[in-house]
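Asks: Got a sequence here, can you build the structure:
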Amino acid sequence: MNSVVAADYSIPANGDVTEVAPGVLWLRMPLPFDLDHMNLYLLDDIDGWVVVDCGLGNTDSQDVWERVATEFLNGKPIKKVIVTHAHIDHIGAAGWLCRRWNVPLWITAGELQTGQEYFHASEDSVAQLRAEKSRFLHRMGMSSEQSAGVVDLSSSIATLVQPLPVDQYEIQDGMKLEIGNRQWRVIVSEGHSVAHASLYCEALGVLISGDQVLPRISSNVSVRVDNPEGNPLLSWLHSLERMKELPEQTLVLPAHEYPFHGLRQRLSELDLEHRDMLTRIEQACTEPQTVMQLVAVIYRRKLSLFDQLLAGGECLAHLHYLLAEQRIRREEGSDGCLRFTR
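Replies: Next comes the predicted model:
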């Protein structure tokens, strides 16, 4: 069940903007993926604009930004770039934007570290990272062919991120940013990424939620190769609960799909969706299963290589949660693959 109420705004065409609150513009940025768009936001800062999220680091995104600057910003410059988190569709064009307008990047320390990992100084470090990813994927039960394809895909995805600017400012949980004579409070969440920053303006009753809360789908929550024993689902569920402190009538501006009302109910639905997934995965572990064997049971559709990576990482996140609760056990086979059973 989905009880959110879509806000009464027409979805802008790709590359266009619409005002969704006083001084808040919604920009629809095209993406060349199955999820074919993302939502970016521009905040009127009196003598300029603050950008929240950036799009991919490719010429298509740059062309959109140049058009937006010409047609919609009323001759005022971009003054600041804020990135909610370091996934490629959010941080990809950040370096280009910052250099284009000679402005700083505002980002949490955890996400900055993730963003810097798209760039490697030597061939040796690249080779080491590829080896670590291959081992991680093998332990999940991917074949050599699958893991090689995923590693190659990860490398190609990294090319969609522009080098980050030197001028950087750290944003932290609870920090209040003054933008256009209004205060926006930073809310840092873990689970979907290392330190995802959402922005809440009490005066406007608006939450720019990034990927933390979406109206129809759940953001991916995966175990990452740089933290192979992590429990991101536990962090994610705690983050959802914390956001219930915000008013129910809050206008939520997400990074995908459409603005909506019904925040607390949506947070509860997301929690229930993941707990239902925990039950289904636990029930599937009647005999030892690799992560990818469980993916085939849980996700009953044909998955692309990228979807296999997301599904595998998310399945592993749920398994780690179940391990922490001692509802399942794990063993490593002679083939180096991990297997889970009740």
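
Asks: switch to C-alpha atoms for all contacts and neighbour counts from now on
Replies: Will do.

Asks: What residues sit buried inside the helix or strand where Tyr41 lies?
Replies: Per DSSP states H and E: Tyr41 is located in strand 37-44. With burial defined by 16 or more other Cα atoms under 10 Å, the residues of strand 37-44 counted as buried are 37-44.

Asks: packing partners for the helix or strand just after it?
Replies: Per DSSP H and E, the first helix or strand lying C-terminal to strand 37-44 is strand 49-52. Counting contacts by 3 or more Cα pairs under 8 Å, 6 or more residues apart in numbering; DSSP states H and E, strand 49-52 packs against strand 37-44, strand 78-82.

Asks: Swap in 10 Å and give it another go.
Replies: strand 24-30, strand 37-44, strand 78-82, helix 94-101, strand 105-107 (3 or more Cα pairs under 10 Å, 6 or more residues apart in numbering; DSSP states H and E).

Asks: now for the strand holding Tyr41, which elements pack on it?
Replies: strand 17-21, strand 24-30, strand 49-52, strand 78-82, helix 88-91, strand 206-210, strand 251-254.

Asks: Format those as JSON lines; extra columns: distance to Glu332 and mean neighbour count.
Replies: Putting the helices and strands packed on strand 37-44 into JSON lines (distance: least, Cα to Cα, whole Å; neighbours: other Cα atoms under 10 Å) gives the following:
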{"stretch": "strand 17-21", "distance to Glu332": "52", "mean neighbour count": "17"}
{"stretch": "strand 24-30", "distance to Glu332": "43", "mean neighbour count": "23"}
{"stretch": "strand 49-52", "distance to Glu332": "43", "mean neighbour count": "23"}
{"stretch": "strand 78-82", "distance to Glu332": "42", "mean neighbour count": "23"}
{"stretch": "helix 88-91", "distance to Glu332": "33", "mean neighbour count": "25"}
{"stretch": "strand 206-210", "distance to Glu332": "37", "mean neighbour count": "24"}
{"stretch": "strand 251-254", "distance to Glu332": "40", "mean neighbour count": "26"}
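
Asks: Another sequence for comparison is provided below:
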Amino acid sequence: MSLLLSPYDLAGRTVRNRLWVAPMCQYSATRGMPNDWHHVHLAQFAAGGAGAVISEATAVLPEGRISPEDVGIWTDAQRDAWAPIVAAIRSRGAIPGIQLAHAGRKASTWSPFTGARGSVPAADGGWQTVAPSAIAFEGYAEPTALDEAGIDRIVAAFGAAATRSVAAGFEILELHAAHGYLLHQFLSPLSNQRTDAYGGTLENRARLLLRVVDAVRSAAPDAAILVRFSGTDGAEGGWDSAQTATVATWAAARGADFFDISSGGLVAHQSITTGPGYQVALAAEVRRATGLPVSAVGEITSGPQAEQILTAGDADIILAGREWLRDPHFALRAATELGEPAAAPWPPQYVRARPRI
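Replies: Below is the predicted model of the structure:
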């Protein structure tokens, strides 16, 4: 069997294959509540053969939402709304995951569906954003620099969100420390200009993330914890793969199980060239520097391409996003492309359509 279709052991649970669904924002919630759209959207990928399905960035506090239409898990009502969605993913054979997030200075922005860009004014439902330092993302409102009490509140919120996530049935908890959101803002010297225990040295800039790992691990001792990093800011003087590898090692020592390597999102002047598999090299650098398991993501669109990444030793898992939107049965198709259609987890209702090779 190909590596892509072979099972993977993740923190004591067996995931049926190595082609997973990456978090993808839907901007379709009201007051942070997931709804029927999220149910159908996520469950279809499990029916399409995904090994694991990770929900979109889910805010741990209302002010942590990217937009007013983002989902959350800061209330018990939201926990209960997630539960049937999680059950639908699991009943179709995939492992359910949730990405826990706080957008920091990139919060309170217009949904892309509105056609507007930038920060939402308070009069239109926006709010004051927070960040490590009072430095705005280009074109957005200036955030308030967090004090220690504010930092403590965020750590506690991640822990509480982890508790609710496990109660809802999620088995994978991904901490979003990428794409220019709050945990990434603390990691990068381009957005973190603090002079206290949370700024300056790499150890200080990583302090918030490591405290969050501790809180989530304490709240969810049996869950698989993933950390999503941007492997580079794509800007001079910013975050890079060497710092990513170092902090991943520290996070692993605190209980993180796996690392999801993406890129960019911190600054508008980033220089990142996209193309097929354009972030794979970053994942490979972290994997080889640390020996830790990583996933690759970014314009991975076929079974043979994904298989080559795994056989080259560049990653342990393939995460895909837009290809699942184009084809919610990506894993079933990938198996056929690899000449192994029967090795894919075809739902019994669909077996009559399985290609014969």
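
Asks: Would you pull the TM-score for this pair?
Replies: The TM-score (TM-score structural alignment, normalised by the length of the first structure) is 0.32; 172 aligned residues with a Cα RMSD of 6.1 Å.

Asks: Take the helices and strands packed on strand 37-44 of the first structure and lay them out in JSON lines including distance to Ala197 of the first structure.
Replies: Formatted as JSON lines, these follow (distance: least, Cα to Cα, whole Å):
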{"stretch": "strand 17-21", "distance to Ala197 of the first structure": "20"}
{"stretch": "strand 24-30", "distance to Ala197 of the first structure": "18"}
{"stretch": "strand 49-52", "distance to Ala197 of the first structure": "10"}
{"stretch": "strand 78-82", "distance to Ala197 of the first structure": "9"}
{"stretch": "helix 88-91", "distance to Ala197 of the first structure": "12"}
{"stretch": "strand 206-210", "distance to Ala197 of the first structure": "8"}
{"stretch": "strand 251-254", "distance to Ala197 of the first structure": "12"}
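
Asks: Can you give me the neighbour number for Ala284 of the first structure?
Replies: When neighbours are counted by other Cα atoms under 10 Å, Ala284 of the first structure registers 18.

Asks: Distance check, it against Leu234 of the first structure.
Replies: 21 Å (Cα to Cα, to the nearest Å).

Asks: same question, Asp63 of the first structure
Replies: With Cα to Cα as the criterion, Asp63 of the first structure and Leu234 of the first structure are 40 Å apart.

Asks: higher neighbour count, those two?
Replies: Between Asp63 of the first structure and Leu234, counted using other Cα under 10 Å, the more crowded position is Leu234 (18 against 12).

Asks: Is that one located within a strand, as I assumed?
Replies: No - the assignment for Leu234 of the first structure is helix, going by DSSP: H, G, I helix; E, B strand; the rest coil, so no strand is present there.

Asks: can you pull the contacts of Phe91 of the second structure?
Replies: Rather than Phe, residue 91 of the second structure is Ser. 43, 46-47, 85 (Cα atoms under 10 Å, 6 or more residues apart in numbering).

Asks: Neighbour-wise, which one of these leads?
Replies: Neighbour max across the contacts of Ser91 of the second structure (other Cα under 10 Å) = Ala46, 28 neighbours.

Asks: follow-up on the earlier one: the helices and strands packed on strand 49-52 of the first structure into a markdown table, with extra columns for distance to Gly210 of the first structure?
Replies: Shown next, in a markdown table, are these (distance: least, Cα to Cα, whole Å):
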| stretch | distance to Gly210 of the first structure |
| --- | --- |
| strand 24-30 | 12 |
| strand 37-44 | 8 |
| strand 78-82 | 11 |
| helix 94-101 | 15 |
| strand 105-107 | 13 |
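
Asks: can you tell me which of these comes nearest to Arg182 of the first structure?
Replies: strand 37-44 (10.0 Å; Cα to Cα).

Asks: quick one: the closest one to strand 17-21, angle?
Replies: 60 degrees (axes from the mean of the first three to the mean of the last three Cα atoms, to 10 degrees).

Asks: list the contacts for Ala156 of the second structure?
Replies: Ala156 of the second structure makes contact with 60, 150, 162, 211-212, 215-216, according to Cα under 10 Å, 6+ apart.

Asks: Mind checking which of those are buried?
Replies: 60, 162, 211-212, 215-216.

Asks: can you list the residues you listed in TSV and add secondary structure?
Replies: As requested, these are exported to TSV (three-state DSSP):
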residue	secondary structure
Val60	coil
Ala162	helix
Arg211	helix
Val212	helix
Ala215	helix
Val216	helix
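
Asks: Show me which pair in these is furthest apart.
Replies: So, those by Cα to Cα: farthest apart are Val60 and Arg211, at 14.9 Å.

Asks: And the helices and strands packed on strand 49-52 of the first structure: which comes nearest Arg264 of the first structure?
Replies: strand 37-44 (21.1 Å).

Asks: Thr163 of the second structure and Leu100 touch, don't they?
Replies: No - using Cα atoms under 10 Å, Thr163 of the second structure is not in contact with Leu100, being 11.4 Å away.

Asks: Look at these two and report which has more neighbours.
Replies: Remark: of Thr163 of the second structure and Leu100, Leu100 carries more neighbours, 28 against 21, as counted by other Cα under 10 Å.

Asks: ok so, going back, of all the helices and strands packed on strand 37-44 of the first structure, which one is nearest Phe260 of the first structure?
Replies: Nearest to Phe260 of the first structure, of those and by Cα to Cα, is strand 251-254 at 5.3 Å.

Asks: for the closest one, packing partners?
Replies: Here strand 251-254 of the first structure touches strand 5-6, strand 17-21, strand 37-44, strand 196-201, strand 206-210, strand 260-261, going by 3+ Cα pairs under 10 Å, 6+ apart.

Asks: Distance to Glu178 of the first structure added to those, as TSV?
Replies: Shown next, in TSV, are these (distance: least, Cα to Cα, whole Å):
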stretch	distance to Glu178 of the first structure
strand 5-6	28
strand 17-21	17
strand 37-44	11
strand 196-201	10
strand 206-210	15
strand 260-261	24
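
Asks: can you tell which of those strands is closest to Pro254 of the first structure?
Replies: From these, taking Cα to Cα, the stretch that ends up closest is strand 206-210, at 5.0 Å.
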